[in-house]
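Chemist: Below are the sequence and a predicted model for it; my questions follow.
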Amino acid sequence: MANNSLLDRSRTVAGPGYNRWLVPPAALAIHLAIGQAYAFSVFKKPLGSLISGNPDAPAPTDWTPAQLGIIFSIAIVLLGLSAAVFGKWLERVGPRKAMLASALCFGGGFFIAALGVHLHSLWLVYFGYGFVGGIGLGIGYISPVSTLIKWFPDRRGVATGMAIMGFGGGAMIGSPLAVALMDRFKDSAPQGVAPTFIVMGLIYLLFMQFGVWTIRVPADDWKPAGYTPSTEHNALITSGNVTADNAIKTPQFWLLWVVLCMNVTAGIGVLESASPLIQEAFSDKNLGAGRGVTAAAAAGFVGLLSLFNLLGRFFWSSASDKLGRKTTYAIYFGLGILLYALVPTLGASASLALFVVVCCVILSMYGGGFATIPAYLSDLFGKMQVGAIHGRLLTAWSTAGVLGPLIVNYLHSSAKEQNLEGAAAYQSVFYTMAGVLVIGLIANFLVRPVAEKYFEKEAAPQKAVA
């Protein structure tokens, strides 16, 4: 495109006196939309009964839960891969063009998936929601992050927490919206899914335009009034810049890759197990008739976990501005190890209230891990190409998105084969996830300031602030 295009980065540079607090709403518009991916499970039963019309009695030609589960996995894998591939492009062209590409892919993915539902072509649904939509997820996820860090060098954790909190909250909007639309269209199409996909694709495509056209980047020499780099908790904070290509050559990048992968793998372990565990461990059989946790109550519990996942993204990332990123992750892992190991005991002892509290704290740290990592990267590698570096690191999320469910399903199936029930059937899951967090704790402990040789020569001074 021509340099004078409205989408060009130069057209998004804010003028003097621009209020930086106008930028977070633009970021939220993107993340609240793409966060719908976390609500995909509401489509599983309707998609699995397009032929039969009855989720409880599927026809032989209906799609199976295993087949449908692949859709979300494709989307998460493509999130990480596209973030890695397009990160440098984002830094070059600016957030406006990247956000528009995200909106077109994410909304377009719904349209393609709708055609797949209409034709009953699972591969077309894979391609639409999974592949094309997943690319939209990845580009949209990283688009606002580096911009916010540049606007808020004094509050990096707060800034990234504001945006990534939106991704955690997207499901709280997307889930009831999808249910309402499917109910509205159920008489005009099988389970109302295809028209729901079309309407949601259009809604998100338009909603994301607010972010596209209101986003601004600061001038290269801009800094907040009166801002001076903090001398508190800054042993890892650099005043230089490392390119994305050089960042992946450093041990720090791969240590943080392990940190994120372990945090997400363990968190997915709770997300996969919490609802069935609370129903099995706190059943009428164990607590007495009428006292057990019902399916409806378990659904409410999952909603509560989603809320703490959302709140943790802002709380913990904001706290990291004061505590320091390394200390914050030490809390995630150190406290997490204790809490994960405690969950099976609480289930076995029928301590319902404490069980709920522990799981909520765990999920808050799971969400906090996502929101804190961009600021951690900015501390270590500078802000110049932090979006591209963040994009490459998100391949850890893609890996965990596959690894976590595999571990959980294998361990739980093995426990069932041994005729273990209730909390005992999940004991190996939570103990293993505690072990996963030990690996993350060690990786975080090993993080040191980035060596001077990796920094851009013109970025001076290049040494980490002592």
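Modeler: Received the coordinates, thanks.

Chemist: from here on, contacts and neighbour counts on C-alpha atoms
Modeler: Will do.

Chemist: how close does Lys44 get to Gly161?
Modeler: Separation of Lys44 from Gly161 (Cα to Cα, to the nearest Å) stands at 30 Å.

Chemist: okay, now the one to match up with it:
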Amino acid sequence: MSVPAYPHPHFLSRERTVVGIGFNRWLVPPAALAIHLCIGMAYGFSVFWLPLSRAVGITEPLACPADMGFVQSLFATGCDWQISMLGWMYTLFFVLLGSSAAIWGGWLEHAGPRKAGLVSAACWCGGLVVSAAGVYLHQIWMLWLGSGVIGGIGLGLGYISPVSTLIKWFPDRRGMATGMAIMGFGGGAMIGAPLADLLMRRFASPTSVGVWETFLAMAAIYFVFMVAGALSYRVPREGWKPAGWTAPAAAANRMVTHRHVHLDVAWKTPQFWLIWGALCLNVSAGIGVIGMASPMLQEMFGGQLIGVAAGFSELTAAQKGQIAAIAAGFTGLLSLCNIGGRFAWASFSDRIGRKMTYAVFFVLGFALYAAAPWAAHSGSVALFVLFFCIILSMYGGGFSTVPAYLADMFGTHMVGAIHGRLLTAWATAGVLGPVLVNYLREYQIAAGIPRSAAYDQTMYILAGLLVAGFLCNLLVRPVAERHHMSDEEVARKQGTSAAAVARRESEVHADFEDFVEEGKDGAMPLPQAAGKVASLRTTPPALVAFAWAAVGIPLAWGVWITLQKAVALFH
């Protein structure tokens, strides 16, 4: 049986991931989750700071000589690192995430999600291996290079790898689709942090705090999950749409385009920079709170958290330990809201639109930030916690809604690359937000303001940032017609995928004719031949169930652990 001759694409190419009729699109979200739940551990890296700060002293940190210079400290093996030095890994994560997504986002659109996912796995897990060597040899620069730089590149590629794919599989539910995947990035720390704690306790010995062994173990576990996720990515053929779904008429919603804008044009439009500003300001407000959530609750409420009428500075060491445990529950609860908000708000945006969803973020966020000092001074812990749970849900919702916002504005053809450029807003916010919150707090305390009131001015400034974000979002208008690609340009760029689909469909058609011939010859009963053809075109339901269980069970475990810690907040 002859099949039309088309160039056979490489296994890692985008063309090899294109599938035709019968593929179950619900197999793609767990593939994205498998990668995002692994790289999301970046949020939980603080679990390593204290053990690493006593990697030499084992039981107590061994301080470096006071006259040791910065360059010497990079190579010193006889004294422990300060937590402030380790914290640079966290900064590098998000700076490299945004910059690598911006640099290689265009490459990803051509290379496809499978290749990008595998590169992400190699960088993220390889970075952990380099960091393990850095801990073993006690070289801080190896941790910065391994997890910070190499791992940060893996973060960027892994973060954006499923975006355009999911949007193309779910044109009817763009927000929900991206919310499912990006939810995993928020949930990665819920699984990774307790797992790392278990492993460190398992590997700890009189001569080791167990961190380098944990890095190696987690690198192996994550590599298996990330490779499985990357190899499971599939891309729909051009023109595919869900059965029974009809795209809304272009005139029905001018904020949703049916055309496409090229990456090189999109980032020069006012719409791109207005959405960039809206995301940056929303993230700046939220990320600053995430980094200071635990000390903020402790310092604002002090002994009230344990029923003692005393400020934070007046508490004993034992009492501070008690409220620290409660604050850990608060941090865990915020993580849950961050995750839930990524799915809930993105799904909600499918109903009310992306621009309106962002308007809700800014209006409601402004009200909650402005009212937070009042809730604290009135002594209402429950109200204060509720306010910040809602705020953090909108912080997560901003991340998961923005890819669909970009697809509405610029079309789906290069949305992954455009999203990569936009993530430089996250890199900017990752510096702006924490610096703003941390330095304002220190300034207030140095000026003699009580710790319980040291965050008031910060809350009002964060509320002001959201007013600026509201104005950015308000100014977003549909992209001008002159910026759209012509049908001929889109067809040229889609030509390779179309050829791959044609080749695959020709092969399936050839197989069908072969099976029919076998049935006629009596070699195979016709019903069996028909069933064999159907198996080529449909995804087994058991495979879909297994894929969801593989990511759902670890996520459920992480949620359970977090809820157990959060219970202390209400006792």
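Modeler: Nice, thanks for sending it over. All of these numbers come straight from a predicted model, not from anything done at the bench.

Chemist: Tell me how the two chains score on TM-score.
Modeler: Between these two chains, after superposing, the TM-score reads 0.95 (TM-score structural alignment, normalised by the length of structure 1); 459 aligned residues with a Cα RMSD of 1.8 Å.

Chemist: was I right about Lys241 of structure 2 contacting Arg173?
Modeler: No - with contact defined as Cα atoms under 8 Å, Lys241 of structure 2 does not reach Arg173; the gap is 11.6 Å.

Chemist: Can you pick out the residue with more neighbours from Lys44 and Gly161 of structure 1?
Modeler: Comparing Lys44 of structure 1 with Gly161 by neighbour count (other Cα atoms under 10 Å), the higher total belongs to Gly161, at 33 against 18.

Chemist: Count the neighbours of the aligned partner of Ala417 of structure 2 in structure 1 for me.
Modeler: Under the alignment (TM-score structural alignment), Ala417 of structure 2 pairs with Ala388 of structure 1. By the criterion of other Cα under 10 Å, Ala388 of structure 1 has 26 neighbours.

Chemist: wait, Ala388 of structure 1 sits on Gly80?
Modeler: No - using Cα under 8 Å, Ala388 of structure 1 is not in contact with Gly80; the gap is 11.6 Å.

Chemist: Between Lys241 and Arg173 of structure 2, tell me which one has more neighbours.
Modeler: For Lys241 of structure 2 versus Arg173, the count of surrounding residues by other Cα under 10 Å is larger for Arg173: 20 against 16.

Chemist: ok, that one to Ile191 of structure 2 distance?
Modeler: For Arg173 of structure 2 relative to Ile191 of structure 2 (Cα to Cα), the value is 27 Å.

Chemist: And Gly105 of structure 2, by the same measure?
Modeler: 28 Å.

Chemist: Of the two, give the one with the bigger neighbour count.
Modeler: Gly105 (26 against 23).

Chemist: before we move on, which element is the more buried one in?
Modeler: For Gly105 of structure 2, the host element (DSSP states H and E) is helix 88-111.

Chemist: After superposing, tell me the mean distance of that helix to structure 1.
Modeler: Relative to the matching residues in structure 1, helix 88-111 of structure 2 has an average distance of 0.6 Å after the fit, by mean Cα distance after the TM-score superposition for structure 1.

Chemist: what stretch of structure 1 lies opposite that helix in the alignment?
Modeler: Using TM-score structural alignment, helix 88-111 of structure 2 pairs with 70-93 in structure 1.

Chemist: How about Phe455 of structure 1: what's its closest non-neighbour residue?
Modeler: Spatial nearest neighbour of Phe455 of structure 1, excluding adjacent residues (Cα to Cα, 6 or more residues apart in numbering): Val242 at 4.7 Å.

Chemist: so that neighbour touches Lys453, yeah?
Modeler: No - Val242 of structure 1 is not in contact with Lys453 according to Cα under 8 Å; the separation is 9.6 Å.

Chemist: So if I had to pick from those two, which one is more boxed in?
Modeler: The residue with more neighbours, out of Val242 of structure 1 and Lys453, is Val242; 28 against 11, by other Cα under 10 Å.

Chemist: distance of the more buried one from Ile389 of structure 1?
Modeler: As judged by Cα to Cα, Val242 of structure 1 and Ile389 of structure 1 stand 9 Å apart.

Chemist: Ok, Gly303 of structure 1 next?
Modeler: As judged by Cα to Cα, Gly303 of structure 1 and Ile389 of structure 1 stand 32 Å apart.

Chemist: More neighbours: which of those two?
Modeler: Shown here are Gly303 of structure 1 and Ile389; by other Cα under 10 Å, Ile389 has more neighbours (29 against 14).

Chemist: Which of the helices or strands spans that one?
Modeler: Going by DSSP H and E, Ile389 of structure 1 is in helix 386-393.

Chemist: Per the alignment, name the residue of structure 1 opposite Phe330 of structure 2.
Modeler: By TM-score structural alignment, Phe330 of structure 2 lines up with Phe301.

Chemist: next one: Gly151 of structure 2
Modeler: Gly151 of structure 2 maps onto Gly133 in structure 1, by TM-score structural alignment.

Chemist: Tell me which helix or strand comes right after the helix or strand where that match lies.
Modeler: Taking DSSP H and E as the definition, Gly133 of structure 1 sits inside helix 133-151. Sequence order places helix 156-185 as the next helix or strand after helix 133-151 of structure 1, per DSSP H and E.

Chemist: Select the longest helix from structure 2.
Modeler: helix 317-352 (DSSP state H).

Chemist: Off-centre distance for it?
Modeler: 16 Å (Cα atoms, centre = their mean, to the nearest Å).

Chemist: what's stretch 28-42 of structure 1 aligned against in structure 2?
Modeler: The aligned range for stretch 28-42 of structure 1 is 33-47, by TM-score structural alignment.

Chemist: neighbouring contacts of the matching stretch?
Modeler: Residues outside stretch 33-47 of structure 2 that contact it (Cα atoms under 8 Å, 6 or more residues apart in numbering): 87, 90, 93, 117, 121, 124, 154-155, 158-159, 180-193, 196-197, 222, 225-226, 228-230, 551.

Chemist: quick one: the strands in the stretch 1-150 of structure 2?
Modeler: 18-19 (DSSP state E, counting those that start in this stretch).
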